[in-house]
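Engineer: Need the 3D shape of this:
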Amino acid sequence: MCAITATCFIIACIDLITLKMQHLNENLESVKELPQQQKKEKLVWCVNYHVHIIGLTEEYNNIFSNINAVHFTLSAVVMVLLIHQVLHEMVLKQAVQLCGWFFIIGLSCHAGQKLINESFSVSQTLYFLDWYEYESQLKYYIKIIMVRSQKELSITAGILNQYSYQFFHRILQGAYTYMTVLARYK
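Structural biologist: Sure thing, here's the model as predicted:
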């Protein structure tokens, strides 16, 4: 039950940051229709909002990265043991539990991948703003956001892992590897 609660919290945090990125994109898209003075105000607001989102992501990673790493490590161990039980005893309860673990880990990684994709979409949104027609100060604000959006925003689990489809694949690979090691010592 604790793992489900932790996963729901992780997904909620990731979705909050993703929604903020979508909100930023919507505000950037609305800059086109504004008069010159309002464009400047809106872009300054967007720069500050982007800094806020980056800070929120970094703060989350500073606080929860190690906890996320422990969560995923233990989840992989539980999945290995469940796979082992399912293959040897064919108990429906363990099979359902295993499907649940795959689902919650996959859902977390899917939410992380959405955040990564949304963070890259900011620079695409800026590119289609017709920025080359703006005055130099507005171009400066656009450059600030573009440069910052080149580095993807992601939620990490430990030092090297970030929530993504690739991370989910590595978890499945690890579970399979440990399961084959357990099968040898049957």
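Engineer: contacts and neighbour counts: CA atoms only from here.
Structural biologist: Will do.
Engineer: Now the most centrally placed residue in the chain: which helix or strand?
Structural biologist: Residue closest to the mean C-alpha point of the chain, counted by C-alpha atoms, centre = their mean, is Gly112 at 2.1 Å. Gly112 is part of helix 92-127, with elements assigned from DSSP states H and E.
Engineer: here's the other one to compare against:
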Amino acid sequence: MPIEMRSFARSSLDDDERREVEPVAMLADHLRDELAEREAAINQAHVVNAPSKDIQDIVAEILTDELGFAQEVVLTRQDGIVTHARPDFVYSLSPGRGVMAEVERGGTLNNNHDLKDMWKAHIAQDVQHLFLVVPNSNWTRTGGGREKPYPRVLNRIGAFFGTPRREVDVLSAHVFGYGWLSLEAAGQLRPDGGS
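Structural biologist: Take a look at the predicted model:
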């Protein structure tokens, strides 16, 4: 399965916000292209019981080396909110304006990491945009499908956009779907070695 991407933006943007959203969308397109170039490596790393760090390392190479993101930056604290948010990656657009990128794997849905990431972007005073990199599918030990995070994340994150009543303090969100496990690879993962 190829690298997927879907973007969301607030329904009404002023001129400054519109000017900011455009280069962020171009940055997202660049990330998608770079992920597509590394699709084989991502697919090879996205196997049952592999550490999520394997995927994060591939994405980190793109975000830090190619796109200029910083890794593990502690965001500015908010008055009255107890948090020391430290996203996987942050890109500064200008003072107090930025993009947060998070790479998820197994806990995307069952631990609500996608919603936690949206919350983190919402409350961060120096982040207005979210890049969320999630699996297209996750698999059981026997190679069967367990869940499909990417389409569910699209529905969950998309719920925060579209009408002013539902929108939060995030100007845009870009969700990337990665990883495919072939039947041959799934057969190699079975405890009996069968296919």
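Engineer: Would you pull the TM-score for this pair?
Structural biologist: TM-score of the superposed chains, computed with TM-score structural alignment, normalised by the length of structure 1, equals 0.30; 85 aligned residues with a C-alpha RMSD of 4.7 Å.
Engineer: got the contact list for Leu126 of structure 1?
Structural biologist: When contacts are counted by C-alpha atoms under 8 Å, 6 or more residues apart in numbering, Leu126 of structure 1 is found next to Leu28, Glu29, Ile142, Met146.
Engineer: Name the nearest of the residues you listed relative to Ile4 of structure 1.
Structural biologist: When these are ranked by distance to Ile4 of structure 1 (C-alpha to C-alpha), Leu28 comes first, at 35.8 Å.
Engineer: before we move on, the earlier item: now do the residue nearest to the centre of structure 1 against Lys143 of structure 1, distance only.
Structural biologist: 26 Å (C-alpha to C-alpha, to the nearest Å).
Engineer: what does His52 of structure 1 give?
Structural biologist: According to C-alpha to C-alpha, His52 of structure 1 and Lys143 of structure 1 sit 17 Å apart.
Engineer: between those two, who's got more neighbours?
Structural biologist: Here His52 of structure 1 and Lys143 are set side by side on neighbour count (other C-alpha atoms under 10 Å), and the busier one is Lys143, at 17 against 13.
Engineer: can you give me the strands in structure 1?
Structural biologist: For structure 1, the strands defined by DSSP state E occupy 156-157, 161-162.
Engineer: Over to structure 2?
Structural biologist: Listed in chain order (using DSSP E), the strands of structure 2 are 4-9, 70-71, 89-94, 97-103, 129-135, 138-139, 145-147, 172-178.
Engineer: Dump these to JSON lines, plus mean neighbour count and distance to Glu39 of structure 2.
Structural biologist: Output for the strands of structure 2, formatted as JSON lines (neighbours: other C-alpha atoms under 10 Å; distance: least, C-alpha to C-alpha, whole Å):
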{"stretch": "strand 4-9", "mean neighbour count": "18", "distance to Glu39 of structure 2": "11"}
{"stretch": "strand 70-71", "mean neighbour count": "18", "distance to Glu39 of structure 2": "22"}
{"stretch": "strand 89-94", "mean neighbour count": "18", "distance to Glu39 of structure 2": "20"}
{"stretch": "strand 97-103", "mean neighbour count": "22", "distance to Glu39 of structure 2": "15"}
{"stretch": "strand 129-135", "mean neighbour count": "26", "distance to Glu39 of structure 2": "12"}
{"stretch": "strand 138-139", "mean neighbour count": "21", "distance to Glu39 of structure 2": "16"}
{"stretch": "strand 145-147", "mean neighbour count": "14", "distance to Glu39 of structure 2": "20"}
{"stretch": "strand 172-178", "mean neighbour count": "25", "distance to Glu39 of structure 2": "8"}
